[in-house]
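# how would this look folded up:
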Amino acid sequence: MRDDLIDQVADLIREVARTIVMPRWRRLDDGEIHQKSPGDLVTIADQESERALTAGLRRLLPGSVVVGEEAVAADASVLDRLGADGPVWLVDPVDGTNNFASGEGPFAVMVALVRAGEPAAGWILDAPGDRMIVAEQSSGAFIDGVRLKTRADDPGAAALTGSISRTYFPADLRADLDANAHRFGRVTAGHHCAGYEYPSVATDEQQFAVFWRILPWDHTPGSLIVREAGGAVLHLDGSAYRPGDADRGLLVAANHEIWHTVRGTLLPP
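All right, here's what the predicted structure looks like:
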């Protein structure tokens, strides 16, 4: 990857957050918030952030294409660009929109670069905290320039903290999750923001996170960050996650031993 590209993308994301996203936090009018589907909001900040990021990323990498959350919402065929031969940007202009729209946090701005179907780099900006988490394939993960390393031990289920975003799970799997979640030290319902959940695994704030719906802009940046920090990001059946995947759920863990502990505890054979 071009030596300066990581920093240039980080600068672009920070500029968009500073000039477009944060000025509208807690200042949105009712007419600037819309419902894409029941419970799924979009705001003027999402739309303007995506336009600015799309234009800037194309300038930084001529010949690349962009797959943005709001562009796909307007035209589902945009998602087909993820299979393009050249470099593809994935953009989540405001991750955690419902939090953002309610004047709460967390929320993030996220970008990933995909080459040949695999994540090459990922960026997550904790917008309220101005905290940048970056990863490059085979080069590690960093938070504001400091290398991230996930924990290396597995203290056992009773000592683990994690989140389970259970909303989209099929009923039978949700029943298993509900029946077994008490076996962990602490389980939350998550923060409705993948841009929070992934870094929290990488920094040991929690040791695992479980998802069912895995839209590529939500999970590609964080999955690379956690893997480059030493963690495991695998489907519930143990298969590898790739940006084009859309089912089989996803279990994110601080290391492979914890992944197996969580999988076996939540969904025993």
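# From here on, just use CA atoms for contacts and neighbour counts.
Noted.
# mind checking the longest helix of this protein?
helix 44-60 (DSSP state H).
# burial measure for residue 264, as a count.
Residue 264 has 13 neighbours, counted by other Cα atoms under 10 Å.
# ok, so what distance separates it from residue 177?
As judged by Cα to Cα, to the nearest Å, residue 264 and residue 177 stand 11 Å apart.
# to compare against the first, here's another:
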Amino acid sequence: MATLREIEPADPQAANALRTLAESSARMGGKLALQSFGKPLRIEWKEDGSEVTDVDRGVERAIVAHIRAARPQDEFIGEETLGFGGRSEAKIAPDQIVWVIDPIDGTRNFVRGAPLFACSVAVLRAGEPIAGAIYDPLRDEMFSAAVANGARLGSRRLNLESFDPPTRSATQRVVAIPSARDAAAPDAVHAIVRDHVVRNLGCTTLHMAYVAAGRFDAALKTTCRLWDIAAGALLIREAGGVCTRLDGSPLFPIDTTRYSGEKLPCLSASRPAHGPLLDLIRGNLPDN
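The predicted model follows:
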């Protein structure tokens, strides 16, 4: 791997090398988490009421060390090192490569012994995802993508444009939703529940990976942050889907020089599902 060369966002070969490093990092992190799954954990509580464990922090440190060994010039935004409302101590240049890490997405599941969690590693340049990986250690499934290289599950290419779902009926679309209690737009969540088949795995990264794989038609996220969605958004885009903000505007680029944990509500979907769902959501946002 060319560790110190200039990486251009439109350079497919360089982006694919970053994908390879993202895959190895996510796989390592997921396997480390799996070693502690079902065992006693040291649990603390964040300001937002969510759990964090010593394993979350240890996995994130291990991933950062793994990437730094190959790319010492890059910077990092991690869920556990940045936290909510905090600022990274690193000074990130506008065009610098930034690795965005969610060491255990689905910590509440992890803590309770529910087998639904994943490790996500994304690579951003100029605020745009250019490579990323989401690894489910319990099912040994690696979802990954690189700009201009497509998305894949293991060695299988993901292509939503050629995917023919069992039904195209709106009432039978499978949509991942947030909890209406926690959602910034509860009326939109209730509208989706009323008219669609819904799922909530308690793991945003898997929701988005499943959209890219055609397992879900869409995923609505209202309280997610950059580390929850960076890899998944690229997966969906490279698979032929769409990921936007709830007003329909592009989700990226994100100003990584200023990002401090702000929420990034978004809708990810196959192209046939995105437009109708976006109209439904916009019609049920608080300002309407």
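# Just give the TM-score of the two.
After superposition, the two chains reach a TM-score (TM-score structural alignment, normalised by the length of the first structure) of 0.88; 261 aligned residues with a Cα RMSD of 2.4 Å.
# what's the mean deviation for the longest helix of the first structure versus the second structure?
Overlaying the second structure shows helix 44-60 of the first structure at a mean distance of 0.9 Å from the equivalent residues (mean Cα distance after the TM-score superposition for the first structure).
# How are the helices of the stretch 151-269 of the first structure distributed by residue range?
For the stretch 151-269 of the first structure, the helices defined by DSSP state H, counting those that start in this stretch cover 171-180, 194-202, 216-228, 256-266.
# mind checking which of these is nearest residue 100 of the first structure?
Minimum separation from residue 100 of the first structure across the helices of the stretch 151-269 of the first structure (Cα to Cα) falls at helix 194-202, 12.7 Å.
# So what does residue 112 of the second structure match up with in the first structure?
Matched by TM-score structural alignment, residue 112 of the second structure corresponds to residue 102 in the first structure.
# show me the contacts for that match.
Applying Cα atoms under 8 Å, 6 or more residues apart in numbering, we find residue 102 of the first structure in contact with residue 26.
# Against residue 42 of the first structure, how distant is it?
Distance from residue 102 of the first structure to residue 42 of the first structure, counting by Cα to Cα: 12 Å.
# Find me the equivalent region of stretch 138-151 of the second structure in the first structure.
Aligned by TM-score structural alignment, stretch 138-151 of the second structure corresponds to residues 128-141 of the first structure.
# Need the contact partners of that stretch.
Around stretch 128-141 of the first structure, the neighbours that count as contacts under Cα under 8 Å, 6+ apart are 6, 10, 14, 22, 105-108, 119-126, 142-144, 147-149, 199, 224-226, 228-229.
# ok, and for it, which residues are buried?
The neighbour-count check on stretch 128-141 of the first structure (16 or more other Cα atoms under 10 Å) flags 128, 132, 133, 134, 135, 136, 137, 140, 141 as buried.
# now those as JSON lines including distance to residue 58 of the first structure?
Output for these, formatted as JSON lines (distance: Cα to Cα, whole Å):
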{"residue": "128", "distance to residue 58 of the first structure": "26"}
{"residue": "132", "distance to residue 58 of the first structure": "21"}
{"residue": "133", "distance to residue 58 of the first structure": "21"}
{"residue": "134", "distance to residue 58 of the first structure": "19"}
{"residue": "135", "distance to residue 58 of the first structure": "20"}
{"residue": "136", "distance to residue 58 of the first structure": "19"}
{"residue": "137", "distance to residue 58 of the first structure": "21"}
{"residue": "140", "distance to residue 58 of the first structure": "25"}
{"residue": "141", "distance to residue 58 of the first structure": "24"}
